[in-house]
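Sequence first, then the predicted structure:
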Amino acid sequence: MIAFGQNLIDALALGSLYALAALGIGLIFGVLRLINFAHGDYITVGAYSLIIPSTQVMAQEMLGALPWPLLIIAVTAVVVILALLSELIVFRPLRAASAATLMIASFALGFVIQYTLLLFYSGRPKAFGLWPELTQVVEFVGLRVPLLQLITIAVTIILLVTLVGFLRYTAYGVQMRAAAEDFRMARLLGVKANRVIALAFGLSGFLAAVVSLLFLTQRGIVAVDMGVPLMLFAFVATVVGGMGSLVGAVVGGYAVGILSVALQVLLPEDLRAFRDAFVFLAIIIILLFRPSGLVKVKAVVERV
């Protein structure tokens, strides 16, 4: 029973990271019908924003001394600004282009971000001990679990509830929901397209910053490609959950997280190195029976 509880906490913590990352992707897809493959690089930039080029040790000592609210605000500001600039410079001029063109543009943006980081920081991974006290083990309902896992689950729940409240009870949230349902009709009814899309990118950047801080605290190492695996699993989560559904993105994120941990426990030791392959095989089987995803969504109408 204790082992089951520990595995459940592990699954929920991993699923929470995937759910937050998938939400960032789902917000953009819901409004613009764009799968932003640069989202993983937003996460990477959030981690690198804590390091000043060529003065890594000094930067770590300086930033580590900052109060945690200021540090969170600083990282969030960097990633949100990057997301907004991406929308303004890259995606807004291509808004009338095809979905394939937008997807290629997102790949290109990701490569530009990665090689810019390589230019300033080199490709060598760097150790960065962010909030090491959060990795300590605590007693929780009879289980010994890392404090970071409990914080990850709690932060995810708080953000999900907040986002639901924003989308349901604020004017901008209602506009975003209207744009996701029928973008053309929403514009005819007075919804400002630029404002709604920029807001979606801003929220996506905020979620990427949160994932970046949680992931860096867990990982303790900054690398140029650190956001790519998260982006891959987050994208898979949005597909499994149901493209175009924020609820589906969350469900898919937790489904992928639970499946990953379950396979890590159930697979023979010789096969655990191939866990991700079994995860993707299971996802293919799910999609064979549920091509539209776990959460049923209305048909996606292509933007004009």
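Sure, I can see it.

CA atoms for contacts and neighbours, from now on please.
Fine.

The longest helix belonging to the chain: what's the following helix or strand?
For the chain, the helix with the greatest residue count under DSSP state H is helix 2-32. For helix 2-32, the succeeding helix or strand toward the C-terminus, using DSSP states H and E, is helix 39-48.

in that following helix, what counts as buried?
Buried residues in helix 39-48, counted by 16 or more other C-alpha atoms under 10 Å: 39-48.

From the chain's centroid, how far away is the helix or strand that it is followed by?
Sequence order places helix 56-64 as the next helix or strand after helix 39-48, per DSSP H and E. The chain centroid and the centroid of helix 56-64 are separated by 26 Å, computed with C-alpha atoms, centre = their mean, to the nearest Å.

let's bring in a second model and compare:
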Amino acid sequence: MDLGALFGSFDSFLSFTIGGLVFGAIYALIALGYTMVYGVLQLINFAHSEVFMYGTFAVAWTFVLLHGTSSATWTLSEALPVLLVALVVAMAVSALIALLLERVAYRPLIKRGAPKLIILISAIGASFALSEAMGLRDRFAGWVGADSTLANYVSPDKARDVYTNPVTIEPSVLFNIGGYGVTNVDVTIIVSALLLMVLLDQLVRRTKFGRGIRSVAQDPESAALMGVNATRVVQLTFLIGGIAAGVAATLYMMKIGATRQSAGFILGVKAFTAAVMGGIGNLRGALLGGLTLGVMENWGAAIFGNEWRDVVAFVLLVLVLLVRPSGILGESLGKARA
């Protein structure tokens, strides 16, 4: 294959590949939420995209609170203190939204033995409700008389438009691969995703909590007989997925720097695609699926044009499912070995 003919040059090929890995790492972190919930409940949490979206707003609002609304351009080292605070806030907000979802949209239906289709519809409804609530944030502030106080956060005239972080993080080149300069932002995103994946994988495989997750995923009735609190396990599963979404939101804002109330939709679909490609219910599969999807859609955009990016991503999903319906790795969370 002539890479120069397809991508213009080998340097362009490296650029699209590394850029794909960066976005693939974000997909993988969001995919964790889908994988964890499906592994335990055999249900798809379609509202997880909004868990991520709320995390992106938490990051932007943290910068507004600590810096103000004036535009500024910082290096990564200059932004690091605020980024760390934003990371903690985003993880807390996303985790809180995830727990709220579990408590309101899932637990009552599960306790009543509702069919999985009903629970799925509940998750879709929760997704739209959360998205619309963020789009109407100016109305909520107005109801409590705080619209003027919170004007920098609720932006009443642009509640559904793009909300931009006032601070732009300027990447700097750390080293070159071929003719492509790998930046500190690229390295931070990829390494952070890998570290979190390894930490979570070891948590599930080697800890008492992880054994509880695997036992509930494999046989909830037997797990209950052995004293495992299934409700607590489900809560912690949503919590972990929310924390991972908060990390993904921070990395996304560090790279993109803008969000909106519908930002979670397409990224959520891509992350779900990554989870299915890697093997839904498989933690390592979420990482592999995310990185593969990010790279392949970037290559597709380079070859066919940027408008074909999403088409390439979903055609790839169909092809993987035709060849291997269980995904690339295919092992479920309940069968993970310690």
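That came through, no problem. A quick note: this is a predicted structure, and the numbers were derived from the prediction, not measured.

Quick check: TM-score for this pair?
In this superposition the chains share a TM-score of 0.88, using TM-score structural alignment, normalised by the length of structure 1; 294 aligned residues with a C-alpha RMSD of 2.5 Å.

quick one on the thing from earlier: what would the buried residues of helix 39-48 of structure 1 look like in JSON lines with distance to residue 222 of structure 1?
Converted to JSON lines, the buried residues of helix 39-48 of structure 1 look like this (distance: C-alpha to C-alpha, whole Å):
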{"residue": "39", "distance to residue 222 of structure 1": "16"}
{"residue": "40", "distance to residue 222 of structure 1": "13"}
{"residue": "41", "distance to residue 222 of structure 1": "12"}
{"residue": "42", "distance to residue 222 of structure 1": "13"}
{"residue": "43", "distance to residue 222 of structure 1": "11"}
{"residue": "44", "distance to residue 222 of structure 1": "8"}
{"residue": "45", "distance to residue 222 of structure 1": "10"}
{"residue": "46", "distance to residue 222 of structure 1": "10"}
{"residue": "47", "distance to residue 222 of structure 1": "6"}
{"residue": "48", "distance to residue 222 of structure 1": "7"}
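
Go through those and name the one nearest residue 300 of structure 1.
Nearest to residue 300 of structure 1 among the buried residues of helix 39-48 of structure 1: residue 39, at 21.4 Å, using C-alpha to C-alpha.

Look up how far residue 27 of structure 1 lies from that closest one.
Residue 39 of structure 1 sits 11 Å away from residue 27 of structure 1, going by C-alpha to C-alpha, to the nearest Å.

Same check on residue 257 of structure 1?
20 Å.

neighbour count winner among those two?
Counted by other C-alpha atoms under 10 Å, residue 257 of structure 1 and residue 27 do not tie: residue 27 has more neighbours, with 28 against 25.

Was I right to think the more buried one contacts residue 204?
Yes - Residue 27 of structure 1 is within contact range of residue 204, at 6.5 Å (criterion: C-alpha atoms under 8 Å).

Let me see the ranges of the strands in structure 2.
Assigned by DSSP state E, structure 2 shows strands spanning 72-75, 163-164, 167-170, 173-177, 180-183, 258-259.

Export those as TSV, with columns for distance to residue 304 of structure 2 and mean neighbour count.
Formatted as TSV, these follow (distance: least, C-alpha to C-alpha, whole Å; neighbours: other C-alpha atoms under 10 Å):
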stretch	distance to residue 304 of structure 2	mean neighbour count
strand 72-75	34	13
strand 163-164	30	19
strand 167-170	29	20
strand 173-177	24	12
strand 180-183	21	17
strand 258-259	26	22
